[in-house]
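1. okay, sequence plus prediction incoming.
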Amino acid sequence: MTINCKGNLIDLTQPKVMGILNLTPDSFYDGGKYTDPDSIIFQVEKMILEGADFIDVGAYSSRPNAQDISTDVELARILPVVERLLEEFPELLISIDTYRSRVAKECISLGAAMINDISAGKLDGKMIPTVAEHQVPYVMMHLKGTPKTMQRQTTYDDLIGDILYYFSERIAAARSLGINDIIVDPGFGFAKTLEQNYCLLQNLQFLKSFNLPILVGLSRKSMIYRLLDLDTDRALNGTTALNMVALLRGANILRVHDVKEAVECIKLTEALVLS
């Protein structure tokens, strides 16, 4: 199971780590931490040294009730960072966390290697054609509604069945335009209650029916800290525990704030599976 990133085949049969770089002032965990060039370079270098395979750069917060921003503001935040990161780390594989096709296109033109779209093309009809034109790997996430409305859209006839149907339709749309490298993300915390998140994790292996890589983003989310009556700062242990479960159920990429711990989790899981 491989994806092509800028001419390099990345083997995802061995799980990989995607480090999160939020450029937003209002992200749920690290909002406002990485807004100046020095802090950004320091954090990315740290994640690379700890073993990150990809860096996911986002300039639009998708947390519930986050402030909406224009495309121009998103571009002003993200383009200088992508350019600077590739100057400092020319081999870096940058994923762009956006649902806007214009942002995706301009970041790819600077050298970004992957697009990570929370809406799987549903919030911008030009996104899938844009990804197809540039032939970069495409992460499509499950989402109902928008970040502003998703918490009111948690009713399902059959949670797992509805998600499988959603991906069947979205994958078909991407394939019809010739997108080769597709990664599915079940969207933990997006239009799902706490109980639904755990049901989804328990049944993650059903996504393997698509024979596509699975990306899991559980890092420090409310399904962890609310259940444990903690805050985001103390949710690392719970994140690692659930990442282990995700790996055992078929996850190929862990999207995380804490790279070192995720890399260790993968090593331990591999030792367990191979023993």
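-> The structure has been received and is ready for your questions.

2. when you work out contacts or count neighbours from here on, use the C-alpha atoms and nothing else.
-> OK.

3. contacts for the host helix or strand of Leu75, please.
-> Using DSSP states H and E, Leu75 sits in helix 71-88. For helix 71-88, the external contacting residues (Cα atoms under 8 Å, 6 or more residues apart in numbering) are 23, 37, 41, 57-60, 92, 94, 100, 102-103, 106-107, 110-112.

4. let's see it at 6 Å
-> Helix 71-88 is contacted from outside by Ala59, using Cα atoms under 6 Å, 6 or more residues apart in numbering.

5. now stretch 122-129
-> The contact list for stretch 122-129 (Cα under 6 Å, 6+ apart) reads 100-101, 121.

6. try 10 Å this time
-> 98-105, 115, 117, 119-121, 133, 135, 138, 140, 143-146, 170, 173-179 (Cα atoms under 10 Å, 6 or more residues apart in numbering).

7. quick one: end-to-end distance for that stretch.
-> End-to-end span of stretch 122-129 (Cα to Cα, to the nearest Å): 12 Å.

8. buried stuff in that stretch?
-> 122-123, 127-129 (16 or more other Cα atoms under 10 Å).

9. helices of the stretch 1-150 of the chain, start to end?
-> Here the stretch 1-150 of the chain has its helices, by DSSP state H, counting those that start in this stretch, at 37-50, 71-88, 101-110, 127-134.

10. rewinding a little: in the buried residues of stretch 122-129, find the pair that's most separated.
-> Longest distance between any two of these is 13.1 Å, between Leu123 and Pro129; criterion Cα to Cα.

11. presented hereafter is structure B, for comparison with structure A:
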Amino acid sequence: MNCYKLSSHTPLEALLKKLDVTPEGCAILKQKAHLNLIYIKDLKTPAANILKQDALSIGADLAVPKETITCKVPMVDALLIANDKQLKELSIKERVQPFGLKALAKELEELRFTCKHDFSVMGILNTNEDSFFQGSRFSGKAALRHIERMIEEGASIIDVGGVSSRPGSVGVSEEEELSRIAPIVDLIAQHHLTCKAKFSLDSYSPLCLEYALSRGFQIVNDITALANDDVARMAATHQASVVLMHMKGEPSSMQESPKYENVVLEVDAFFEERIEKAKRFGIEKIILDVGIGFGKTLEQNVQLLQHHEHFLRFGYPLLVGASRKSMIDKIIATPIEKRLAGTLALHVKAYEHGASIIRAHDVYEHVQALSVARALQTIV
């Protein structure tokens, strides 16, 4: 008899099928094998004591500060450690408990994650001269050839932008932005490329978005997350998908000492608010983007990637865009032109933590890397 230890990332469902476990058995065992670590902020101390006892009673646990049992402080933070089955049981138990535990029960139910294995690569094309990566800047027929090449390499979405949103960038008028993107939008329409891939406009200009959406574009990539009601109305009218991205401040100043008490919870609250607004305007096709590099320090960017799976609780696809960004340079000094390897490391990690749309400058390399990452999740 021999045995060996499996990785915690082993594709369990495929392994159980290989062992010829019944479908009913697979369903039960999958719940027991996925461990959740859930950080709970500002939990009333009596609630913490109740939750700990309930967790222990079903084989889970709750890590709390040592003075919690004495109730010397009114609120504490806690760490819940539970598999999917225990999480479900605990959410049922807490529905009848006081001290805010009824509301917590609802959140625990939402946080029973499912890993996403499919991915789409969103290729980047910029029609401006101030985008931070020169390799993404194209115009005229060269832009058309680059779009066709990205589609051939496996991009299922092409994101076109006419204004840079890099840290320190300054905006331009709607008319100037339109003069940059209109020739490319027209070429895309003339060559019927919207039949080969989906097209997204990286803009928050109603004028530019109306131009693109009326010519076959299907996605609004809005770094302001529908701050402008006119953009929300337009997206709803065209039944477009909308990327809601979190950004702290404005591009011109967003990297000047951004501060958060808890970046994951603040981004979560932002998404909740903007999703509600999108729905109020009749927008149903929503994509969430935590906004790597948009008003975040290196540590905050890393925290968002480490806990990216948290945002699956909203039930919408997650987009990540860390391509060649300065966080790589902050980890290991690297010029923009040589940040492909670091980009792939960040994006594969984001994919493993729930991202299903990867916005990237280098399409071929991303399709290859993500195809391998997917195989590692599905082949035993």
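-> All right, it came through fine. Since we're looking at a predicted model, the values are computed, not measured.

12. returning to that earlier point: weed out the non-buried ones from the contacts of stretch 122-129 of the first structure.
-> Buried among the contacts of stretch 122-129 of the first structure (16+ other Cα under 10 Å): 98-105, 115, 117, 119-121, 135, 138, 140, 143-146, 170, 173-174, 179.

13. now do the SS call for Glu80 of the second structure.
-> Wrong residue type there; residue 80 of the second structure is Leu, not Glu. Classification of Leu80 of the second structure by DSSP: H, G, I helix; E, B strand; the rest coil places it in strand.

14. nearest spatial neighbour of it, skipping sequence neighbours?
-> Leaving aside its chain neighbours, Leu80 of the second structure sits nearest to Leu62 (4.5 Å; criterion: Cα to Cα, 6 or more residues apart in numbering).

15. and the one you found, how far is that from Phe119 of the second structure?
-> 34 Å.

16. kindly report the same for Lys52 of the second structure.
-> Counting by Cα to Cα, the gap from Lys52 of the second structure to Phe119 of the second structure is 38 Å.

17. please report how far the equivalent of Met247 of the second structure over in the first structure lies from Ser95 of the first structure.
-> When the first structure is aligned by TM-score structural alignment, the residue opposite Met247 of the second structure is Leu143. Leu143 of the first structure sits 19 Å away from Ser95 of the first structure, going by Cα to Cα.

18. same deal with Lys144 of the first structure?
-> Relative to Ser95 of the first structure, and taking Cα to Cα, Lys144 of the first structure is found at 22 Å.

19. again, but for Gln205 of the first structure
-> Distance, Gln205 of the first structure to Ser95 of the first structure, using Cα to Cα: 24 Å.

20. and these two? Which one has more around it.
-> Ser95 (31 against 16; other Cα atoms under 10 Å).

21. confirm for me that that one is in contact with Ala52.
-> No - using Cα atoms under 10 Å, Ser95 of the first structure is not in contact with Ala52, being 11.9 Å away.

22. for these two, list the residues in contact with both.
-> Common neighbours of Ser95 of the first structure and Ala52 (Cα under 10 Å, 6+ apart) are 18-20.

23. need these in TSV with distance to Tyr29 of the first structure and neighbour count, can you?
-> Putting these into TSV (distance: Cα to Cα, whole Å; neighbours: other Cα atoms under 10 Å) gives the following:
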residue	distance to Tyr29 of the first structure	neighbour count
Met18	16	28
Gly19	14	28
Ile20	11	25
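
24. closest one of those to Ser209 of the first structure?
-> Nearest member of those to Ser209 of the first structure, counting by Cα to Cα, is Met18, at 22.9 Å.

25. how about the strands in the stretch 51-200 of the first structure?
-> 54-58, 94-97, 114-117, 138-141, 182-185 (DSSP state E, counting those that start in this stretch).

26. adding distance to Asn252 of the first structure, write these out as JSON lines.
-> Below are those laid out as JSON lines (distance: least, Cα to Cα, whole Å):
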{"stretch": "strand 54-58", "distance to Asn252 of the first structure": "13"}
{"stretch": "strand 94-97", "distance to Asn252 of the first structure": "15"}
{"stretch": "strand 114-117", "distance to Asn252 of the first structure": "15"}
{"stretch": "strand 138-141", "distance to Asn252 of the first structure": "12"}
{"stretch": "strand 182-185", "distance to Asn252 of the first structure": "9"}
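
27. between the ones you listed, which gets nearest to Thr155 of the first structure?
-> strand 138-141 (17.6 Å).

28. packing partners for the closest one?
-> Counting contacts by 3 or more Cα pairs under 10 Å, 6 or more residues apart in numbering; DSSP states H and E, strand 138-141 of the first structure packs against strand 94-97, strand 114-117, helix 127-134, helix 159-176, strand 182-185, strand 215-216.

29. give me the stretch of the second structure that the fifth one matches.
-> Meaning strand 182-185 of the first structure. So strand 182-185 of the first structure is aligned with residues 286-289, judged by TM-score structural alignment.

30. list the buried residues of the matching stretch.
-> Within stretch 286-289 of the second structure, judged by 16+ other Cα under 10 Å, the buried ones are 286-289.

31. which one of the residues you listed sits closest to Phe132 of the second structure?
-> Asp289 (19.5 Å).

32. how many neighbours does the closest residue in space to the closest one that isn't next to it in sequence have?
-> Distances taken as Cα to Cα, 6+ apart place Met245 nearest to Asp289 of the second structure, at 4.5 Å, with adjacent residues excluded. Around Met245 of the second structure sit 24 other residues, with neighbours defined as other Cα under 10 Å.
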